[in-house]
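J.: Pasting the sequence and the predicted model now:
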Amino acid sequence: MEKIIAEFDKSSNDIKFLEFNKKLTDSIERPQELKFILEHFSYVTVNGYLKILGNDSENGFSYCNELFSKCYNSNRCLIAYDILCGLFAINIEKLNAIEYFAPDTLEWEDLEIDYKDFLYWVTTNQLDTFYQELIVPDLFTLDLSLESNEVVLTYPFIWSMEYTPSGAVRKIVPFKELLEMNADFYRQLKM
């Protein structure tokens, strides 16, 4: 597990984390790397636009998964989200494969990696490549706090035909609000 911390330290990405001082109460055994993150960190943020969930008592893994399970299929476990409410989740039925709920398509995409690979992936420049279409400079002018579960609502919605990065209006909203809104649109559009 020290390799994970070493990769965080070596990365050219802006990785910040808050160490966690209490003992983990949940009984998470697998994947081992998830247990490690939950035992050692309240959260990890990457490049100011991605939050890896840790054991923060107010805005962490347990809280976000409680919200997530009310909105989406319970065969997934939320592990991270981005400032546009893109979601990274472990699909338990697919042998712990990481899937991404893309806010621009409202679709689940299999990333074909596991949690350990995900932690390494966020330390590479592949992360910026993955987000090059979604993360626009205007997003960083907002006074957003990933630590307290804030995300950016974009109107027209980022998944709509009317959306253009330069013509969009952006507003900071609680993660819960945009999570529930996207889940409603997801269900409506899939029917």
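T.: Okay, I see it.
J.: Every contact and neighbour count from this point should use C-alpha atoms.
T.: OK.
J.: what's around Pro174, how many residues?
T.: 16 (other Cα atoms under 10 Å).
J.: Can you verify my assumption that it contacts Val151?
T.: Yes: the criterion here is Cα atoms under 8 Å, and Pro174 meets it with Val151 at 6.1 Å.
J.: how about the helices of the protein, start to end?
T.: Assigned by DSSP state H, the chain shows helices spanning 2-10, 32-40, 61-71, 115-121, 126-131, 175-190.
J.: How about the contacts made by the residue nearest the centre of the chain?
T.: Nearest to the geometric centre of the chain sits Tyr81, at 1.3 Å (Cα atoms, centre = their mean). With contact taken as Cα atoms under 8 Å, 6 or more residues apart in numbering, Tyr81 is in contact with Leu50, Lys51, Ile52, Leu87, Phe88.
J.: got it, and Phe36?
T.: If you count contacts by Cα under 8 Å, 6+ apart, Phe36 has them with Met1.
J.: switch the cut-off to 10 Å
T.: Contact partners of Phe36, counting by Cα atoms under 10 Å, 6 or more residues apart in numbering, are Met1, Glu2, Ile4, Leu24, Ile28, Glu29, Arg30, Gly54.
J.: let's bring in a second model and compare:
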Amino acid sequence: MRELSELVEVDRPGWPVVAAHLADARVPVRVLPGDPERGRTCLHRLQVTARSFLGAMALESGGLLVDDGWLRVYGGGGPGLPGLGEVNDLSAAVVHGPPPHLVVGHDVLGGVFALNGPACEDDRYPGRPGEMVYFAPDSLRWEPLEAAYSSWLLWMLQEHNLENFYADLRWPGWREAVAGLAPNRGLSSVPFLWTEEAAADPAAVRRRPVPLAELTGLNREFAALVGEPDPGPFGTL
């Protein structure tokens, strides 16, 4: 493992670039304050430098609440939001090596954004090593995003990108429903999002707040129920 000083003391740190894009975001973004010691520990266990966007998020940010909290992006850990280290149990990475994929965000419907590891050879995760994938709650499978973490982070800050990505899953009044949720809670849907009934009329779906861990756990069970491959862990929430 590289020493922490090698990861922190870099030319051209990534955070000023990330912060500038966050300030210029075309969607509402709340940047949670991070704890310096927690961020340094997270960076050390990630074994990426502060020059990268991922390292900058871990070291300098507690996380992001994007589009009024629809999307939660993990950093080093902040108020009400766990950090990348806790979500991915990076303490185990010190002994066993990095996970095959790194969970970097969840959305309010239980969708999961993850980064394929450099040695990811698991058929459950499409895309190439170093690329982002998304577990979709309406298909119950991982989908390739064909983008690196930095490109994904910038993409979600642009106008209309999230709106288009979630066009079939949002409903009139979604913003008001999401804005009052704590970062560790999501919205359970009936009929379930992967059913034909929900796809036919998203506005008719009934929703209620539940712990996000419960929601992601249900989605993993649903995948097995409909015969999809086990998507693997969705992170500790």
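T.: Nice, I can see it. All values derive from a computational prediction rather than experimental measurement.
J.: which of the contacts of Phe36 of the first structure tops the neighbour count?
T.: The most crowded member of the contacts of Phe36 of the first structure, judged by other Cα under 10 Å, is Gly54 (27 neighbours).
J.: Over in the second structure, tell me which residue corresponds to that residue.
T.: Structural alignment (TM-score structural alignment) places Gly54 of the first structure against Gly75 in the second structure.
J.: I'd say that match and Gly105 touch.
T.: Yes: contact criterion Cα atoms under 10 Å: Gly75 of the second structure and Gly105 qualify, at 9.3 Å.
J.: Give the residues shared as contacts by these two.
T.: Taking Cα under 10 Å, 6+ apart as the criterion, Gly75 of the second structure and Gly105 both touch Gly63, Leu64, Leu84.
J.: Just give me the neighbour total for the first one.
T.: So that's Gly63 of the second structure. 28.
J.: Counterpart of it over in the first structure?
T.: Matched by TM-score structural alignment, Gly63 of the second structure corresponds to Tyr43 in the first structure.
J.: Ser62 of the first structure versus the spatially closest residue to its match that is not a sequence neighbour, what's the distance?
T.: Ranked by Cα to Cα, 6 or more residues apart in numbering and with sequence neighbours excluded, the top spatial neighbour of Tyr43 of the first structure is Gly54, at 4.3 Å. Per Cα to Cα, to the nearest Å, Gly54 of the first structure is found 9 Å from Ser62 of the first structure.
J.: Not counting residues beside it along the chain, what's closest to Glu108 of the second structure?
T.: Wrong residue type there; residue 108 of the second structure is Val, not Glu. Once flanking residues are discounted, Val108 of the second structure sits nearest to Gly186: 4.5 Å by Cα to Cα, 6+ apart.
J.: residue contacts, that neighbour?
T.: Contacts of Gly186 of the second structure by Cα under 10 Å, 6+ apart are 69-70, 106-111, 178, 207-216.
J.: Also Ile172 of the first structure?
T.: Neighbouring residues of Ile172 of the first structure by Cα under 10 Å, 6+ apart: 83-84, 139, 142-145, 150-154, 178.
J.: how about 6 Å then?
T.: Counting by Cα atoms under 6 Å, 6 or more residues apart in numbering, Ile172 of the first structure touches Val151, Val152.
J.: That one pairs with which position in the second structure?
T.: Under TM-score structural alignment, Ile172 of the first structure pairs with Pro209 in the second structure.
J.: any idea how far that match lies from Trp155 of the second structure?
T.: 28 Å.
J.: next one: Ala213 of the second structure
T.: According to Cα to Cα, Ala213 of the second structure and Trp155 of the second structure sit 26 Å apart.
J.: Could you do Leu187 of the second structure as well?
T.: Per Cα to Cα, Leu187 of the second structure is found 24 Å from Trp155 of the second structure.
J.: and the equivalent of Asp138 of the second structure over in the first structure, what is it in contact with?
T.: Correspondence of Asp138 of the second structure to the first structure, assessed by TM-score structural alignment: Asp104. Contacts here follow Cα under 6 Å, 6+ apart; on that basis Asp104 of the first structure touches Ile158, Trp159.
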